[in-house]
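The following comprises the amino acid sequence and a computationally predicted model.
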Amino acid sequence: MNANTIFQSVLFIVVLLAAAVPAARYLSAVMDGSSRVVRVFGPLERALYRIAGVDAGREMNWKQYAIATIAFNALGALFLYALLRLQGLLPGNPQQFGPMTVDGAFNTAVSFVTNTNWQDYTPEQTVSYLTQMLGLTVQNFLSAATGIIVVIALIRGFARHTAQTIGNFWVDLTRVTLYVLVPMSALVAALLMSQGVIQNMKAYQDVPALQASTYAAPKLDAQGNPVKDDKGNPVKDDKGNPVTVATPLTKQTLAMGPVASQEAIKMLGTNGGGFFNANSAHPYENPTPFANFVQIFAILIIPAALCLVFGRMIGDRRQGIAVLAAMTVAFTVAVGVEVSAEQAGNPTLAALHVDQSAGALQAGGNMEGKETRFGIAQTGIFTVATTAASCGAVDTMHDSLTPLGGLVPMLLMQLGEVVYGGVGSGLYGMLVFALLAVFVAGLMIGRTPEYVGKKIEAYEMKMVSIVVLLTPLLVLIGTSIAVLADAGKAGILNPGPHGFSEILYAFSSAANNNGSAFAGLTVGTPFYNWMTAIAMWFGRFGTIVPVLAIAGSLAAKKRIATTSGTLPTHGPLFVVLLLGTVLLVGALTYVPALALGPGVEHLMMWLGA
């Protein structure tokens, strides 16, 4: 790592942590109703409750909260599916895009409802403006709000005692959307538009090409169909290749659309689905280094702030700081490894005497698949942030990362997206690991484990086991089926260890609700659409339900006093224990698979195989 990389990394972390403090204060005030904003907009909020028939004063137990969560999101998926299938008949479609396929629409609906935003299609060639705004963007808000309110419910479980309820799903959802996500998205969208991110409803624009050229196109008849011989087969030349004609290219089509409004919540909600296929590498989504910095910041600000919200709501801010410290340490190490791996470059090119050193005029290292306006440092920070936070947005081609550079984002997902993690989901995932850590510590010293004043007993550990084990099962079983099934192997474009890495990455991304991909794998097929949709749905709601069960169980318990035998969970020792637990579970689960993919590929690259 050079001085520029270190400076950018330190600057980002300092800005993030400094901004997390006021953001946490605001979030806490919104959720307990003490914020001035809540009081000012109270009439609007109450009007929404009256229209929806919601009794805002009636709280729910964990089962009612879970049912409301799943039912609401299932209806959202159904609505989005219908919109994707019917978009060809609806307005707001200047390019006249037709309906998605059944499996493609199902996959996309599940993807956006689960906060994954896995995209097996090219958005600017598939999805209308109406679908982008009414379907995908709406789910970007609602899926993010769902994650936040689930962790708030879990925090209430820690904060309350001898209580049977953990909040009201509809009130929590409304407040997070109305007072947190909407205003923050408006601010981020304004910043992005100032940098050149487009926001319009124009049809796509044809402009003269910068340089006229030609390309080989199939020879067509008068009806625009490929020319065929007497037997009805495409005409071929003497070498057996289809007959083509040189076609001049004098213009190019520029995609338009309401990008900034979707880009803001895409990042703030750790959603990740791009308006364009190139995602945040596209100049209309992410035109400048400052816009790139804003997007990375937007990914992590809410997850970081929620850690401090945890401390404030349970009445011991040190607990939130400890969790945030553990996440920040892991994030910093990941950035260091990622940037170092990419800055080291490719030894194959070094053997050809290609200069890969960093200098005043070049970033150096492995610049394949990266934008020159961002360079190694910002690209590395973005790559770590988007996979640490279950966002999935990309400003580089992850498939072009070095083997170790690709291992870092893959491992961050496989650890459970708990290094900051998705909005809400990252913190409730890390708190589950905290319960596991104190349970292990309790076994070692022969005491009943406890965390922030609550005893951790058999029921909680059963739910913890479900959360910890479910996602790895989805990843490993899904990967196994894909490498065994002909339909799964048909999507591999890069045979060998990298092809295996692409499949492992795909299911790691889907089950952990990330959405990024090693794009060398062809996933727009019925096999991968159905398989990844199953992984996304159960990876999301199969963990949310046991988390809410933990919240309900903890809320009903009495608070116990701290004694001399209580394990301190707010100091450096617990931070190390927590990180060790996360890494140990991840290593025991995934090291064999990682060795077969990135591990073998790294050795092959450096040995010149």
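Here it is on my side, so go on.

Going by C-alpha atoms from here, please, whenever you check contacts or count neighbours.
OK.

does Asp120 really touch Val523, like I thought?
Yes: assessed by C-alpha atoms under 8 Å, Asp120 is found in contact with Val523 at 6.0 Å.

where do the contact lists of the two overlap?
Residues touching both Asp120 and Val523 by C-alpha atoms under 8 Å, 6 or more residues apart in numbering: Asn529.

Compare these two (neighbour count), which wins?
Remark: of Asp120 and Val523, Val523 carries more neighbours, 22 against 19, as counted by other C-alpha atoms under 10 Å.

Wasn't that one part of a helix?
No: judged by DSSP: H, G, I helix; E, B strand; the rest coil, Val523 forms no part of a helix; its state is coil.

Quick one: residues contacting it.
Per C-alpha under 8 Å, 6+ apart, neighbours of Val523: Asp120, Gly491, Asn529.

If we go by neighbour counts, what in the top strand by length along the chain is buried?
Ordering each strand of the chain by length in residues (DSSP state E) puts strand 205-218 first. For strand 205-218, a neighbour-count test (16 or more other C-alpha atoms under 10 Å) marks Pro218 as buried.

and the comparison structure, right after this:
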Amino acid sequence: MFATLSIGVTLLLVLLLARPTGLYIAKAFQYETTRLDRWFGWIETPVLRLGGIRRDDQTWKQYALAVIVSSLVMILLVYLVFRTQAYLPLNPSHIANMEPTLAFNTAISFMTNTNLQHYSGESGLSYLSQMIAIVFLMFTGPAVGLSAAIALIRGLAGKPIGNFFIDLTRSITRIFLPVSFVMAIVFVALGVPQTLEPTVIAHTLSGEVQEIARGPVGSLLSIKQFGNNGGGFFGVNSAHPFENPGAVSNLLQIVLMMLLGTAIPFTYGKMVGNPKQGRVLFLSMTMLFIVLLGVSLSAENAGNPVLNAMGIQHEQGSMEGKEVRFGMVQSSFFSVVTTAFETGAVNTMHDTLTPLGGLVTISNMMLNTVFGSVGAGMMNVLMYVMIGVFLSGLMVGRTPEFLGKKIEGREMKLIAVTLLIQPMLILAPTAIALFAYPETISNPGFHGLTQALYEFTSSAANNGSGFEGLGDNTPFWNIATGIVMYLGRYFSVVTLLAVAGSLAAKKPVSETSGTFRTDNGLFAGVFLGTVLIVGALTFFPALVLGPVAEYLTLKP
């Protein structure tokens, strides 16, 4: 009862914070002079001047090129740090240089806001790598996604796209840095380590020697959750007591994961001049989230069928793979939040979830619209909004209109290509892995298919959590998931910025009595129907072969 009540408290807290946070984000990205310029201008102005950045608006092509080139430069710089960390300072545990394919995978993983880890956190990176590579990308990765989403919203509203470098700077200085700085102090106060001292050597009562890893964890933890990054300092992520000391830290981590995703719909409503549109999208996604959360909680509470001492089959709640400090309810709640908001942090082993519990987590990532990650989630939501508007227009025989602009062939071709890239990035590599590298999969049955499917789904959705049970630190998995993460992140950014540029250039059309409204309950139903139908047509066969088949085999 207490665990269930804590979920209600967490959701209420997020609900109270979402709207004011969303309005603050909208204000932070205004190019007109505001009070925020006085608070943050002292750091932003020198940075922009040093980079030679002016307040000139870019075209969508210039904006997209800036996103791609700057990201590639950051990937290269961080790759070099990983490959030379053994020769650099702040390496008290004498950790070796990363293997080339692993460094390739890790650099792309953190730049794309995925944070998939094919290494164990405390034993794979030096303190310097954690601070100047991992934490650096934990700020810039989500900042790139948020900037691209803001540019898309501006274009849909008929405004200039903006300037990527100004948006990137403001994302970091006005949003990510202040919250992360404060929350790092809070987490340290709750017991999270923040030190450059080396690993502690402890002598146990039985005479054994135990190495206790520690390091600058607090500063990583806050941006890990607030930026929807998810990569852990320790191998077991937020199941580790140093990375998640107790109930209060667990609650705060969940709130941080949910905050920006729930706030951006209100940012969208404010920036397009129709707050009701933002509320409709917020409520639609909230309904979908609650339904999926209910399925997960029900499945984990029922557990898997087992035989009692008399040989009679009954259901038992599943605690396998879950941290006893948090219990079944909070572990399941965390798994739904981290995949719905594409964070990827875990406080339980997702590989040990029940088949239906695992189905929920993988469905969250396949849909990638149950709020989704910072920025990129909202871009996917708006893509489905335009698909829903287009289909509705076809049904009534009118040229579809959205925010006063006609959606025509050029926009729909770009959206169709964007819609197709995700299943291609998930299903094709999964088939290759199952056919060519079955030895890397620990389970030969339906669960093994889900392990491979989950890995590529997590990569394409830029989530980063894993079903585990894979021998994934191999050249194939490192290179394949690296490519999937990169294309999964930047392909849709470019195509949707092209949509924004196309719509921004169009002349607005007047709203009439025949205009299909997108700010009421009817459109909420159209939006949800579009997401679920398109998602089912795309991924249902793969899910049937994986978690659904596994679930059916467990039934009497």
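All right, it came through fine. Predicted model, so just to flag it, every value in this text is computed and none were measured.

before we move on, the earlier item: out of the contacts of Val523 of the first structure, the closest to Ala434 of the first structure would be?
Asn529 (34.1 Å; C-alpha to C-alpha).

Secondary structure element holding that closest one?
For Asn529 of the first structure, the enclosing helix or strand under DSSP states H and E is helix 526-556.

What helices and strands are in contact with that helix?
helix 62-86, helix 102-113, helix 138-159, helix 458-484, helix 486-489, helix 497-511 (3 or more C-alpha pairs under 8 Å, 6 or more residues apart in numbering; DSSP states H and E).

could you redo the last one with a cut-off of 7 Å?
When contacts are defined as 3 or more C-alpha pairs under 7 Å, 6 or more residues apart in numbering; DSSP states H and E, helix 526-556 of the first structure sits against helix 62-86, helix 102-113, helix 138-159, helix 458-484, helix 497-511.

and among those helices, the most buried is which?
A comparison of those by mean neighbour count, using mean count of other C-alpha atoms under 10 Å, puts helix 497-511 on top with a mean of 27.

if you line the two up, which stretch of the second structure does that helix fall on?
The alignment of helix 497-511 of the first structure onto the second structure (TM-score structural alignment) covers residues 446-460.

That stretch vs the first structure - mean distance after superposition?
Here stretch 446-460 of the second structure, set against the first structure after superposition, deviates by a mean of 0.5 Å using mean C-alpha distance after the TM-score superposition for the first structure.

Would you check how far apart the residue positioned nearest the centre of the first structure and Thr270 of the first structure are?
For the first structure, the residue nearest the mean C-alpha position is Cys391 (2.1 Å; C-alpha atoms, centre = their mean). Cys391 of the first structure sits 4 Å away from Thr270 of the first structure when distances are taken as C-alpha to C-alpha, to the nearest Å.

now do Met184 of the first structure
Taking C-alpha to C-alpha, one finds Met184 of the first structure at 13 Å from Thr270 of the first structure.

Pick out whichever of the two has more residues nearby.
Regarding Met184 of the first structure and Thr270, a neighbour count based on other C-alpha under 10 Å identifies Thr270 as having more, with 36 against 16.

How is the more buried one assigned, secondary-structure-wise?
Going by three-state DSSP: Thr270 of the first structure is coil.

residues in contact with it?
Ile299, Ala389, Ser390, Cys391, Gly422, Val423 (C-alpha atoms under 7 Å, 6 or more residues apart in numbering).

In the second structure, what residue corresponds to it?
In the second structure, the residue matched to Thr270 of the first structure (TM-score structural alignment) is Asn228.
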